[in-house]
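S.K.: Turn this into a structure:
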Amino acid sequence: MPRFRRLITTLALTAALAAGLAACGDAASTPAAGAGGRLAVVATTTQVADFARNIGGDHVTVTQILKPNIDPHDYEPTPADITAIGAAKVVVKSGVGLEKWLDETIASAGFKGATVDASTGVPIRQGNGEEDQAAGDPHIWHNPRNAKVMAQNIEQAFAAADPPDAAVYERNLAAYSAKLDQLDADIQAKIGKLPAGDRKLVTNHDAFGYYIDRYRLEFVGSIIPSFDTSAELSAHDVDDIVAKIKQTGTKAVFSESSLPPKTAEAIARQAGVKVVAGEDALYGDTLGPEGSAGDTYLKMEEHNTDVIVQALGG
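M.R.: Predicted structure coming up:
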């Protein structure tokens, strides 16, 4: 990808200049030391950044690269990203090939710390179509059991990078894991109230497979038939999903917060069903902005479940 490599080269030059300027200043004030001596962490996605904050508490400083409602599938790093990575002690990534840009960015930044792949140990769903991501389905966070594994991987990385505070990270993990267990139980109870024949899901793209598998919903299809939102949508794809909605008696089409709702709205009209969009849109690829119904992982999954149950059960 020549455009990407040109961008990385530009970012590398920017990072080198920034590093040179930082070297002339007070080393204690650089992000590597972290604010107040805290562990300096860079987290790629909104989800792993939220996990990192819960595990690290006030013993870490987390720089989050992807902002809320920014599609992670087609992201390009900025000079600020490469500078932050170069100064960090730990980089946390979601994994499963989601951050296609990260390896070259880390190399360009001259990063010398630890990189933790939060997906390590998570059972990965594989795709069926040509457009599916070769590494598998990267949307692993939509099963709270997977989120527990991700949080544990982060805790282990923090403890290794900052041994004096290892006990703190262990306690924080235990507290957060209990919340994830409660979330899992709550979702099961809510979905369990839906009639089995109404548990049919149509979304913008194939982002909810782990959720569907965990809570035994039926995946009718997605508007973009791929794990990746950058996949091309054909007229045949549109006709196919409209036909499936009609054939299965699916009640709604769910838009996603990080994607434009127009196609979902058009397909819902053709199929004669309601579209769920706007403030009720599902949080698929990212958390929501601060103050929204999905500004933390726990709130995101609770919001998604409440919207799904209301739309399919109403």
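
S.K.: Every contact and neighbour count from this point should use C-alpha atoms.
M.R.: Fine.

S.K.: And the strands in the stretch 51-200 of the chain?
M.R.: Per DSSP state E, counting those that start in this stretch, the stretch 51-200 of the chain carries strands over the ranges 60-64, 90-93, 114-117, 200-205.

S.K.: Could you also give me the structure for this second sequence? I'd like to compare it with the first:
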Amino acid sequence: MPKNWWAAIALLLALGALSACAAQGPASGRPDSEDPRPLVLTTFTVLADMARTIGGGHVRVESITKIGAEIHGYEPTPSDLVNAQEADLILDNGLGLERWFERFVASVPVPHVVLSEGVEPVDIRSGDYEGKPNPHAWMSPLAAKTYVDNTVKALSRLDPAHAADFRTNGELYKRELDAVMKELKEAFRDPGAARALVTCEGAFSYLTRDAGLQEAFLWPVNSDAEGTPHQIKDAIRFVQAHKAPAVFCESTVNPSAMEQVAAATGARLVMPLYVDSLSAADGPVPTHLDLIRHDIRLIKEGLAP
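M.R.: Sure, this is the predicted structure:
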């Protein structure tokens, strides 16, 4: 992001702070007309759903990136930074997911918590990111329990009066994740089903590890150079070698490269899988738990004999 853009933002924030002080006078905090609950910002919609569920109405939760956004290379807007000044807490994923976030959080004097802290990472095995941790740990029902525990701790520090409710909601959430894990194991017990998942982005390493599936993908992390000829050839060879009946793509990326793989191999293209973003409330994956269950069903159907 250009340096002068951040300088402009800093000026904007300073003017915004002066304006707020003038409007509010000597009193601090939000105006009486606004929601008095603590404001928690998350970097993307999946984390917002977790925080909202665990918060149980005691906190106000908003996502910086909106539904359908590509979160890896997101560029914060001036309004994002101005709105962040009002937050009491920011929750991010970590593991290198939000490449824009370090600069963002340095621009706002708000505490933040990394929800993947304590997760045992799966390393990326190819491309420019080889050896770095795969950031999509919320896709694992097992790893997601660490996110829940970290969210409970963060909200309890923010709002100690409701800590007991946060703990109760967190335990209920982890029971749901246990149920999802059971569904995942049962979904891929059929010995006749294919056991190779081929996707556009390598966002399913944690899910395939939990399910006992092999994994291949076009690119390890969403980037500007997606679907190179070399990536497409490698995916075609993998599909042919493993006789994969279907290939998959995610909701936030262009499927044209995977369409070439499907055409070259005769595999069906099944989509959309959801990873980086929930759907709207009336869509197929309005919550994090819905997202994992949706993907399990779609993958099971695609790999069925």
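
S.K.: what's the TM-score here?
M.R.: The pair, once superposed, lands on a TM-score of 0.92 when counted by TM-score structural alignment, normalised by the length of the second structure; 303 aligned residues with a Cα RMSD of 2.0 Å.

S.K.: returning to what we had before: can you add distance to residue 285 of the first structure and mean neighbour count and give the strands of the stretch 51-200 of the first structure back as CSV?
M.R.: As requested, these are exported to CSV (distance: least, Cα to Cα, whole Å; neighbours: other Cα atoms under 10 Å):
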stretch, distance to residue 285 of the first structure, mean neighbour count
strand 60-64, 15, 22
strand 90-93, 14, 25
strand 114-117, 17, 18
strand 200-205, 10, 24
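
S.K.: any chance of these in JSON lines, plus distance to residue 213 of the first structure?
M.R.: Converted to JSON lines, these look like this (distance: least, Cα to Cα, whole Å):
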{"stretch": "strand 60-64", "distance to residue 213 of the first structure": "29"}
{"stretch": "strand 90-93", "distance to residue 213 of the first structure": "23"}
{"stretch": "strand 114-117", "distance to residue 213 of the first structure": "23"}
{"stretch": "strand 200-205", "distance to residue 213 of the first structure": "12"}
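
S.K.: Could you point out which of the ones you listed sits nearest residue 304 of the first structure?
M.R.: Closest approach to residue 304 of the first structure among the strands of the stretch 51-200 of the first structure is made by strand 200-205 (11.7 Å; Cα to Cα).

S.K.: Give me the range in the second structure that the closest one lines up against.
M.R.: Alignment of strand 200-205 of the first structure against the second structure: residues 196-201, by TM-score structural alignment.

S.K.: same check, this time on stretch 247-262 of the first structure
M.R.: Under the alignment (TM-score structural alignment), stretch 247-262 of the first structure falls on residues 241-256 in the second structure.

S.K.: ok, residue 128 of the first structure - how many residues close by?
M.R.: Residues lying near residue 128 of the first structure (other Cα atoms under 10 Å) number 11.

S.K.: What lines up with it in the second structure?
M.R.: Aligned by TM-score structural alignment, residue 128 of the first structure pairs with residue 125 of the second structure.

S.K.: before we move on, what SS does residue 292 of the second structure have?
M.R.: helix (DSSP: H, G, I helix; E, B strand; the rest coil).

S.K.: Quick one: residues contacting it.
M.R.: Listed by Cα atoms under 8 Å, 6 or more residues apart in numbering, the contact set of residue 292 of the second structure reads 139, 180, 274.

S.K.: Trace it over to the first structure, please.
M.R.: In the first structure, residue 292 of the second structure lands on residue 301 (TM-score structural alignment).

S.K.: where's residue 267 of the first structure, which helix or strand?
M.R.: If you go by DSSP states H and E, residue 267 of the first structure is part of helix 262-271.

S.K.: That helix versus strand 200-205: what angle between them?
M.R.: Computed by axes from the mean of the first three to the mean of the last three Cα atoms, to 10 degrees, the angle separating helix 262-271 of the first structure from strand 200-205 equals 140 degrees.

S.K.: ok so, going back, who's in contact with the match of residue 128 of the first structure?
M.R.: Contacts of residue 125 of the second structure by Cα under 8 Å, 6+ apart are residue 131.

S.K.: same thing but at 10 Å, please
M.R.: Residue 125 of the second structure sits next to 131, 132, 133, 134, 202, 220 when contact means Cα atoms under 10 Å, 6 or more residues apart in numbering.

S.K.: re earlier: quick one: distance of the helix holding residue 267 of the first structure to the chain centre.
M.R.: Chain-centre distance of helix 262-271 of the first structure: 25 Å, with Cα atoms, centre = their mean, to the nearest Å.

S.K.: try stretch 292-301 of the second structure
M.R.: What separates the centre of stretch 292-301 of the second structure from the centre of its chain is 17 Å, taken as Cα atoms, centre = their mean.

S.K.: related to what we said a few turns ago, nearest to residue 295 of the first structure among the strands of the stretch 51-200 of the first structure would be which one?
M.R.: The nearest among the strands of the stretch 51-200 of the first structure, by Cα to Cα, is strand 60-64 at 13.3 Å.
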